[in-house]
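Peer 1: only geometry, no sequence info:
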């Protein structure tokens, strides 16, 4: 009887027969092969390329989501400000109009009674002056509430539109988050002011990022269009134009490596300025048409808005065009950001390289007397020599009959530019300072 421990050795030397052992070994081999293929498929990330529309959808989805989030944030904020500020405006306007009307009726009735009772003219005039002063005070107090104007005090003024509507609140939130802030409409309640602080704290970064994202998209498309234009002009004129490359070798200190950046096209400055001025001019013409302004006022408003200065001395008043105004403002801010991005890339890069050139100037070599000397060493030696030999002193010379003998004649041989220009010039400098006659080893 063969021991059990020797059976694998015996069966491994026997000829293969399709039995239970052979079937089991084959099934195990197939299972292992299938498991290995499954692991390879899981680890292989390039086995199935992504569809083109999916890749574009992933790129666009982030930008569209950012724009949608900004729109929702602006719209929801406008609803909150409208709910907080309009009830206060209704109450304040009604109270001040009623107060003004009551005082006006009292003034007319009292003056009429005094005139009918035969009171003297000077007494009536004094009383009229007092009533006029009170009316003036009431008007100023009413105007200070920012909820009432002269049009509301005329007959039928109660039916005038309120300052806080959803459309005006939308205009307010947009100008608030874009940091323009015209100031023609502001919250007056404590809750409204607190909401303004909290709302702008999170909304201003969101809107600025959104505007910057749109501006970056526009700048990339402008660069692409200008690239196509240059290629087309090159084909037509058959001339070669050099393309500015932003690749640069590593500096000596390893501060910057631009090898991973792509080549870029330098957009002319006049083209960027022309785009911005053309858009401002277009806005000036359109705003002049629907707001009744002259061209210069429209251009002034557009420029102040695009630069986010927002003085508020000229603001749109036609509420039916507020949506178009907001679209014009958002697109204009994006174009301004695009222009800053295109100009900044070029000039910041030039200033950066100019700064690096100044920083590396200490490594420059100057040929002095056949020797190469670093600029800082040359300036240092020149300063020392100027201090020691640049001024003539009366006691440095000895007057001898028939000859001129300088006192420091023994030191003349140390004024050797070749020695000063050598890498071991510190020894010659030490000799000059100490007055020793040690030879300089070059």
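Peer 2: Now that the structure is in, tell me what you want to look at. Computed from a prediction, not measured in an experiment: that's the story for all the values here. Numbering: from 1, shown residues only.

Peer 1: Please make it C-alpha for all contacts and neighbour counts, starting now.
Peer 2: Will do.

Peer 1: quick one: the strands in this protein?
Peer 2: 365-368, 371-374, 397-400, 403-406 (DSSP state E).

Peer 1: which one of those strands is the most hemmed in?
Peer 2: For those, the largest average neighbour count (mean count of other C-alpha atoms under 10 Å) is found in strand 371-374, namely a mean of 18.

Peer 1: now that strand: how far from the chain's centre is it?
Peer 2: On the basis of C-alpha atoms, centre = their mean, to the nearest Å, strand 371-374 sits 45 Å off its chain's mean C-alpha point.

Peer 1: I'd like to know which elements it is packed against.
Peer 2: Packed against strand 371-374 by the contact rule (3 or more C-alpha pairs under 8 Å, 6 or more residues apart in numbering; DSSP states H and E) you find strand 365-368, helix 417-421.

Peer 1: got a markdown table for those, with distance to residue 378 too?
Peer 2: Shown next, in a markdown table, are the helices and strands packed on strand 371-374 (distance: least, C-alpha to C-alpha, whole Å):
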| stretch | distance to residue 378 |
| --- | --- |
| strand 365-368 | 8 |
| helix 417-421 | 7 |
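
Peer 1: you'd agree residue 246 is up against residue 264?
Peer 2: Yes - Residue 246 is within contact range of residue 264, at 6.9 Å (criterion: C-alpha atoms under 8 Å).

Peer 1: returning to that earlier point: now the strands of the chain as CSV including distance to residue 288?
Peer 2: Shown next, in CSV, are those (distance: least, C-alpha to C-alpha, whole Å):
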stretch, distance to residue 288
strand 365-368, 63
strand 371-374, 65
strand 397-400, 86
strand 403-406, 87
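
Peer 1: With residue 57 as the reference, name the closest of those.
Peer 2: strand 365-368 (56.1 Å; C-alpha to C-alpha).

Peer 1: I'd like to know which of the helices and strands packed on strand 371-374 is closest to residue 387.
Peer 2: Of all the helices and strands packed on strand 371-374, helix 417-421 sits nearest to residue 387, with 15.9 Å by C-alpha to C-alpha.

Peer 1: Comparison target below:
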């Protein structure tokens, strides 16, 4: 046997090749990890974008359906009520001309003042009975003039919009019997639909308001005590009221750009009566060529009105529950992801997910815990998996959620690392022991000072 050191050419070359292979393998593994990390980031961005688009598409579908509902209803009213209006004008024109010739002949045949006065009263009474305005009467006397239609398609859109928003100006109203029934059915379906849409927009506006409040405070809002929470709710209400006033002040100026027959006070009055859905009808939009900006202005204003009502409801709710203790919290139902479930069911689901048994969950006073959380006091942190308590393992072993992928779980998934036991017990939730066989290559050290070979 003859001993050679690492300086021997054959040994040095073999060692160099192995080291290069190890370095190359490590480099390739790092490059692959970087590539996988980049792909995982891109996949997370794609998944997040797809989730946002799925949620946004549902809201967008609701808004488009409301627009389609308004336009469809307006077209139906325009077709049937418009045709009925044309026929009614033709009948009124003939009746007015006939009544006019009759009155003129009777007045020309008498010279008594009281008879003339009676004839004029009879004439005006018939004109009023037919609901003919002075402008239409003057047009009826001239066969070359045509009466301006009231049930145009833009006016029908405004009529449908005022039904769904419950503004109800009253400048247009159905005259056909079955159209009156259709209006009731149209409103019974459309009013809740529009309210849901405005409430959905109000939720987004409330989120935007909270973002503004957080930007003002320059820190994330926390749940303070009851007095501070009440003051914060009041501040949010005042912020929405300020936005509402500014919106009316600016919007009234814009309305004057096309409704030039109004004064600024009339424009403010019209805005307030419309946005609060009072809708007295003494001032209504006249320029149908500017109907689209008018409807957009009213819709945004109703959005702000809904946000204001929601903020006031939060204040009233806070006042209503002020000083009350939280009781039977497990029976309280909440909405999560469009589904309703009880708080107790939510607690049990989360507890099983992290390995806490129902027995341990039932020993916690959840009324007191939730009350402390609402006051901003968090309980002390306890380990989720206390393996080092033998009694806990024997009498109340933790549950195992097989749906959890432990290889992809965060390092914070385990609150404490269990000690390695000397002897295994069935009640412990430790990882199985893997028998690893060393290969002959592992048994040979490539970096020893000497290597023995056959001479």
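Peer 2: Done, it's in. What you see is a predicted model; the values in this text were computed from it and never measured.

Peer 1: Tell me which of the strands of structure 1 sits nearest to residue 26 of structure 1.
Peer 2: Minimum separation from residue 26 of structure 1 across these (C-alpha to C-alpha) falls at strand 365-368, 77.9 Å.

Peer 1: Give the aligned range of the closest one in structure 2.
Peer 2: Counterpart in structure 2 of strand 365-368 of structure 1, with TM-score structural alignment as the criterion, is absent.

Peer 1: what's that strand packed up against?
Peer 2: strand 371-374, helix 417-421.

Peer 1: contacts for that strand?
Peer 2: Contact with strand 365-368 of structure 1 is made by 372-375, 417-418, 421, as judged by C-alpha atoms under 8 Å, 6 or more residues apart in numbering.

Peer 1: got a list of what residue 304 of structure 2 touches?
Peer 2: By C-alpha under 8 Å, 6+ apart, residue 304 of structure 2 lies in contact with 202, 205, 240, 243-244.

Peer 1: and it, what pairs with it in structure 1?
Peer 2: Taking TM-score structural alignment, residue 304 of structure 2 has residue 335 as its aligned residue in structure 1.

Peer 1: mind checking how far its match is from residue 215 of structure 1?
Peer 2: Counting by C-alpha to C-alpha, to the nearest Å, the separation of residue 335 of structure 1 from residue 215 of structure 1 is 6 Å.

Peer 1: between those two, what contacts are shared?
Peer 2: Contact with both residue 335 of structure 1 and residue 215 is made by no residue, according to C-alpha under 8 Å, 6+ apart.

Peer 1: In structure 2, what stretch matches stretch 51-67 of structure 1?
Peer 2: Using TM-score structural alignment, stretch 51-67 of structure 1 lines up with residues 47-63 of structure 2.

Peer 1: mean distance, the matching stretch to its aligned residues in structure 1?
Peer 2: Its aligned residues in structure 1 lie a mean 1.2 Å from stretch 47-63 of structure 2 after superposition (mean C-alpha distance after the TM-score superposition for structure 1).

Peer 1: Measure how far that stretch is from the centre of its chain, please.
Peer 2: Computed by C-alpha atoms, centre = their mean, the separation of stretch 47-63 of structure 2 from the middle of its chain amounts to 10 Å.

Peer 1: Now do the helices in the stretch 51-200 of structure 2.
Peer 2: Under the criterion DSSP state H, counting those that start in this stretch, helices of the stretch 51-200 of structure 2 are mapped to 113-129, 134-140, 153-164, 177-217.

Peer 1: what angle do the longest one and helix 153-164 make?
Peer 2: Using axes from the mean of the first three to the mean of the last three C-alpha atoms, to 10 degrees, the interaxial angle of helix 177-217 of structure 2 with respect to helix 153-164 works out to 70 degrees.

Peer 1: what range in structure 1 does helix 177-217 of structure 2 sit on?
Peer 2: Taking TM-score structural alignment, helix 177-217 of structure 2 hits residues 190-230 over in structure 1.

Peer 1: Mind reading off the mean deviation between stretch 240-253 of structure 2 and structure 1?
Peer 2: With mean C-alpha distance after the TM-score superposition for structure 1, stretch 240-253 of structure 2 averages 1.4 Å from its match.

Peer 1: oh sorry, the question was meant for stretch 191-204 of structure 2
Peer 2: So stretch 191-204 of structure 2 averages 0.8 Å relative to structure 1 (mean C-alpha distance after the TM-score superposition for structure 1).

Peer 1: Aligned to residue 13 of structure 2, what sits in structure 1?
Peer 2: Following TM-score structural alignment, no counterpart is assigned to residue 13 of structure 2 within structure 1.

Peer 1: And what about residue 13 of structure 2, helix, strand or coil?
Peer 2: Under DSSP: H, G, I helix; E, B strand; the rest coil, residue 13 of structure 2 falls in the helix class.
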